[in-house]
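> give me a 3D structure for the following:
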Amino acid sequence: MLTPSAPRLYFALLLGAFTGCTTAGGVSLRSDGSPGPEKCPEEALKAMQILGLGVGDGGGVELDVNQADDSPITLYEGPIESSLNYSLGPLSPATRLYGRVWAGGPQVVIRYYEAHPPNRTKIPICAVARLARGQMKKRPESKPGTAILEYSSAGVFVVDAFR
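Presented below is the predicted three-dimensional model:
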């Protein structure tokens, strides 16, 4: 069990070791418009190791902070700001997750590249938003470059590479 000072130590280590922003630039697209494979940057793998985040660790996320608790929601292709509803390892609720939305395929794809805990510095991560039973599938009335989803929240899961 982590003591109250343990997360502070993790964040202090990360503050000294990691700065800057990891982006999703240069990701190739599949024929259906969904993003292709992408390696998790080495600095994100190191940060997640320091935080004790492993592949498959998960939590809950409000997909778009501007549409919290709405139904349905519209996501736009490009950058996204989400918020943790539940802890993800040492990352507390209200931690912001920054990533990118791809809306070109039959399902929306959301990849997260940064976490910004309250009152802390940004941390590079690799995580994805997921829902079971095809619930990340876009509604038929979604226009190009958008994804209309029934739910505003999803699961978020740590990965070591985007597939």
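> CA atoms for contacts and neighbours, from now on please.
OK.
> what about stretch 26-40, start to end distance?
Terminal residues of stretch 26-40 lie 13 Å apart, using CA to CA, to the nearest Å.
> in the longest helix anywhere in the chain, what's buried?
Secondary structure assigned by DSSP state H gives helix 5-17 as the longest helix of the chain. Buried positions in helix 5-17, judged by neighbour count with 16 or more other CA atoms under 10 Å: 7, 11, 14.
> hmm, who's touching it?
Helix 5-17 has contacts (CA atoms under 8 Å, 6 or more residues apart in numbering) with 47, 50, 51, 90, 120, 121, 123.
> and residue 19, how far from residue 104?
Spatial separation of residue 19 from residue 104 under the definition CA to CA is 31 Å.
> show me which of these two is the more surrounded one.
More crowded of residue 19 and residue 104, by other CA atoms under 10 Å: residue 104, with 22 against 13.
> wasn't that one part of a strand?
No - according to DSSP: H, G, I helix; E, B strand; the rest coil, residue 104 belongs to no strand; its state is coil.
> list the contacts for it?
32, 33, 34, 77, 144, 145, 146.
> would you list the residues you listed in CSV and tack on secondary structure and distance to residue 135?
Shown next, in CSV, are the contacts of residue 104 (DSSP: H, G, I helix; E, B strand; the rest coil; distance: CA to CA, whole Å):
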residue, secondary structure, distance to residue 135
32, coil, 18
33, coil, 18
34, coil, 16
77, coil, 18
144, coil, 19
145, coil, 18
146, strand, 15
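> turn those into TSV, columns for distance to residue 162 and neighbour count.
Below are the contacts of residue 104 laid out as TSV (distance: CA to CA, whole Å; neighbours: other CA atoms under 10 Å):
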residue	distance to residue 162	neighbour count
32	17	10
33	15	15
34	12	19
77	17	18
144	23	11
145	21	14
146	21	20
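> now the second one, please; I'll put the structures next to each other:
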Amino acid sequence: MISSKLVRSCCSVLLMSLAGCVTPAGGVALRPDGTPGPEECSEEARKAMSYLRLFVGEAAVVQIDANQSATPITLYDGPIESMLENDLGFLDAPSRLYGRVWTSGPQAVIRYYEAQPMNGGNKIPLCAVARMGMGQLRKRPESLPGTAVVDSTTAAVFIVDAFR
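Next comes the predicted model:
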């Protein structure tokens, strides 16, 4: 039989490890059209972005899905790994950006919560969004529920201080 002391100890370790996660705990409230609602940028992300000289409005180009290169690409609701095509502040290309995709609205919405420099080191918390500038994230009509078929493999990514 497992002792309650061991169970409490294991739970404590698990909770402490989860406390360092930078992705939104508990999810994000959705708008009536299924797109994500407002979300604050974490204090850790704000500090990290300041150190890396990632100021609101800084922008770069990303490969939307580091695992797909042929067009069109299909994005799925849930986690995504994108790749910087040019430098973003002190983040050198081809650093990876990790975030989440929502596909319920007329275009895909991508929010980034972490960056992984390719020269090593820990993941860095940040707040950034992929923007539709030239229609890159507009869904094609054949997109099934929970997916967004988009024509472009790249998009602009912008640093933000909050998700709106």
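> show me the contacts of helix 5-17 of the first structure that map onto strands.
Mapping those onto strands (DSSP state E) picks out residue 123.
> how big's the offset between the next helix or strand after the longest helix of the first structure and the second structure?
Sequence order places strand 38-39 as the next helix or strand after helix 5-17 of the first structure, per DSSP states H and E. Superposing on the second structure places strand 38-39 of the first structure at an average distance of 0.3 Å from its equivalents, by mean CA distance after the TM-score superposition for the first structure.
> who's in contact with strand 38-39 of the first structure?
27, 160, 161, 162, 163.
> the last one contacts residue 30, doesn't it?
So that's residue 163 of the first structure. No - using CA atoms under 8 Å, residue 163 of the first structure makes no contact with residue 30, being 11.2 Å away.
> please enumerate the helices of the second structure.
Assigned by DSSP H, the helices in the second structure fall at 4-18, 43-51.
> sorry, back to before: which of the contacts of strand 38-39 of the first structure has the largest number of neighbours?
Highest neighbour count within the contacts of strand 38-39 of the first structure: residue 160, with 19 neighbours (other CA under 10 Å).
> tell me the centre residue of the second structure?
When CA atoms, centre = their mean is applied to the second structure, the residue found nearest the centroid is residue 99 (1.8 Å).
> which one is that residue nearest to, not counting chain neighbours?
Once flanking residues are discounted, residue 99 of the second structure sits nearest to residue 112: 3.9 Å by CA to CA, 6 or more residues apart in numbering.
> what of residue 54 of the first structure?
Per CA to CA, 6+ apart, closest to residue 54 of the first structure is residue 158, 6.5 Å.
> for the one you found, the count of nearby residues, please.
The local packing of residue 158 of the first structure (other CA under 10 Å) involves 22 other residues.
> about what we covered before: need the contacts of helix 5-17 of the first structure in TSV with distance to residue 38 of the first structure and neighbour count, can you?
Listed next are those as TSV, based on distance: CA to CA, whole Å; neighbours: other CA under 10 Å:
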residue	distance to residue 38 of the first structure	neighbour count
47	18	22
50	22	14
51	22	20
90	25	16
120	27	14
121	24	15
123	19	25
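> of the contacts of helix 5-17 of the first structure, which is the nearest to residue 108 of the first structure?
Nearest to residue 108 of the first structure out of the contacts of helix 5-17 of the first structure is residue 123 (CA to CA; 24.1 Å).
> does that closest one touch residue 114 like I think?
Yes - contact between residue 123 of the first structure and residue 114 holds when scored by CA under 8 Å: they sit 5.5 Å apart.
> tally of neighbours for the nearest residue to residue 107 of the first structure once chain neighbours are set aside?
Of all residues not flanking residue 107 of the first structure in the chain, residue 137 sits nearest, at 4.0 Å (CA to CA, 6+ apart). Counted by other CA under 10 Å, the residues lying close to residue 137 of the first structure total 18.
> any idea how far residue 71 of the first structure lies from residue 94 of the first structure?
Distance check for residue 71 of the first structure against residue 94 of the first structure: by CA to CA, it reads 20 Å.
> between these two, which one's more packed in?
residue 94 (18 against 13).
> right, and that one touches residue 119 too?
No - contact between residue 94 of the first structure and residue 119 fails when scored by CA under 8 Å: they sit 10.6 Å apart.
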